[in-house]
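# quick check, what structure comes out for this input:
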Amino acid sequence: MIDATLSMPPEQVIAQKLVACGLDRGAVSVVWQDELQSIEILIRRDARASPDQFSCIHKAAVTEIVTLEEQSLQSAYSDYTVELYCPRMIAETKAAVTKLGLLNDFPKRSHYTDLSKYVGALEQHCGLMAGSVLRGSGDAVSFDPPRETDPMVFTRKYEKILAVVMYATAVGDLEKFGFIGNAAVADTAGNR
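As a prediction, this is how the structure comes out:
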């Protein structure tokens, strides 16, 4: 059985694992997507998925993209995966800001009346002028530094602010962050 599983395409192995989770095979699509460079798993409404199966689905999917057709289940699954990864994300981002000497006196969102003042405090915490690279719009923040052609210079200039933003996001102080050019953030900011 182990040899048979090893010779099967990964899509088929994942599909079998999802069936073992209790999902209806006819309502599950497991397909390699070239544009995503990943396997996309689509679980349709009639697959009979439930939150009780999230752990099994997550183990079957490993690192692949999981989309549940039913929006309420998709939201619940997204919350489930965030909860799984949150402690690791906090630990990794905290280590990064600590290494850069930025953990002490780290600005907390609750101390600022609006998002613009908070992101300005994050910039100042990194030695940047408030409003120089972060833009707040509604409840979304975007990173919009002056254009830099040299990647080494870019890294040196913005390593601290990117580490700070990642930590603030991990601890829940920033919910919607993106880079200028990121359509999701642009759409969010545009709908305000």
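# please make it C-alpha for all contacts and neighbour counts, starting now.
Fine.
# please, which helix or strand holds the residue nearest the centre of the chain?
In the chain, the C-alpha closest to the average C-alpha coordinate belongs to Val82, at a distance of 8.0 Å (C-alpha atoms, centre = their mean). Assigned by DSSP states H and E, Val82 belongs to helix 71-99.
# before we compare anything, build this one as well:
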Amino acid sequence: MIDVIPAMPPTEVIARKLVACGLDRAAVSVTWEAESEGALIVIRRDAAVSAGQFSCIRDAAGVEFVAFDDKAMGSAYDAYADDLARPRMLAEATAVVTKLGLIEAFPKRADYRDLRDYGRELERHCGLKPGSALRVTGQTLAFDPSRKSDGMAFATRYEKLFAAIMYATATGDLNGFDLIGNDIAGSR
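Modelled structure (predicted):
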């Protein structure tokens, strides 16, 4: 008779990989989140993570969400992950803005006095009235257009703007973007 070894739950596989990265198992929580159909990895302060472990943590986590109790370490990890994703994101965003005819004379942030002026130029470049969809909130641009009931017309109207925002973010010209929901902003 052959003994069958039961499969290890994915959360335990991830936890073991994180331990192999040098993290203390007691300082790592890996739980399955039914809503997102994925794992949530929380690394507590007492895990004593260093930036040198980020590559191993990323490999262990795969596509799963990683959060840190230590906000500074979490920000550093997010920046690391963003840097890894940037070349792919830039290639994808470049392909989209090229397909939509936006790549030529694309506005550069450095050419504008402030974020408000840059946002207005992005709108103009995408064929929209300046000031009609973007506004500055703090150090970011927020998408806050007038509310329309026709979802397809809305999506078509702002397709170029979303592509431009993705491209500006991928190039590093835009370091923050928010979506204002109907329930937050109300109708204009």
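# quantify their similarity with the TM-score.
Comparing the chains after superposition, counting by TM-score structural alignment, normalised by the length of the second structure, produces a TM-score of 0.89; 182 aligned residues with a C-alpha RMSD of 2.1 Å.
# residue contacts, Leu84 of the first structure?
When contacts are counted by C-alpha atoms under 8 Å, 6 or more residues apart in numbering, Leu84 of the first structure is found next to no other residue.
# now it: how far from Val28 of the first structure?
Per C-alpha to C-alpha, to the nearest Å, Leu84 of the first structure is found 23 Å from Val28 of the first structure.
# returning to what we had before: distance check, the residue nearest to the centre of the first structure against Gln33 of the first structure.
Plainly put, Val82 of the first structure is 23 Å away from Gln33 of the first structure if you go by C-alpha to C-alpha.
# stretch 18-26 of the first structure: which residues count as buried?
Leu18, Val19, Cys21, Leu23, Asp24, Arg25 (16 or more other C-alpha atoms under 10 Å).
# out of the residues you listed, which are inside strands?
Assigned to strands by DSSP state E, none of those qualify.
# hang on, the earlier thing: could you point out which element follows the helix holding Val82 of the first structure?
The helix or strand immediately downstream of helix 71-99 of the first structure is helix 115-125, counting by DSSP H and E.
# which residues touch that next one?
By C-alpha under 8 Å, 6+ apart, the residues outside helix 115-125 of the first structure that reach it are 102, 106-109, 111-112, 129-139, 141, 161, 164-165.
# over to stretch 146-160 of the first structure?
The set of residues external to stretch 146-160 of the first structure that reach it, using C-alpha under 8 Å, 6+ apart, is Val97, Leu100, Cys126, Val133.
# distance from the chain centre to that stretch, please.
Put simply, stretch 146-160 of the first structure sits 23 Å off its chain's centre (C-alpha atoms, centre = their mean, to the nearest Å).
# cool, stretch 96-108 of the first structure as well?
Relative to where its chain is centred, stretch 96-108 of the first structure has its mean C-alpha point 21 Å off (C-alpha atoms, centre = their mean).
# so that stretch matches what in the second structure?
Applying TM-score structural alignment, one finds that stretch 96-108 of the first structure aligns to the residue range 96-108 of the second structure.
# buried subset of the contacts of stretch 146-160 of the first structure?
Looks like the contacts of stretch 146-160 of the first structure have Val97, Cys126, Val133 buried, using 16+ other C-alpha under 10 Å.
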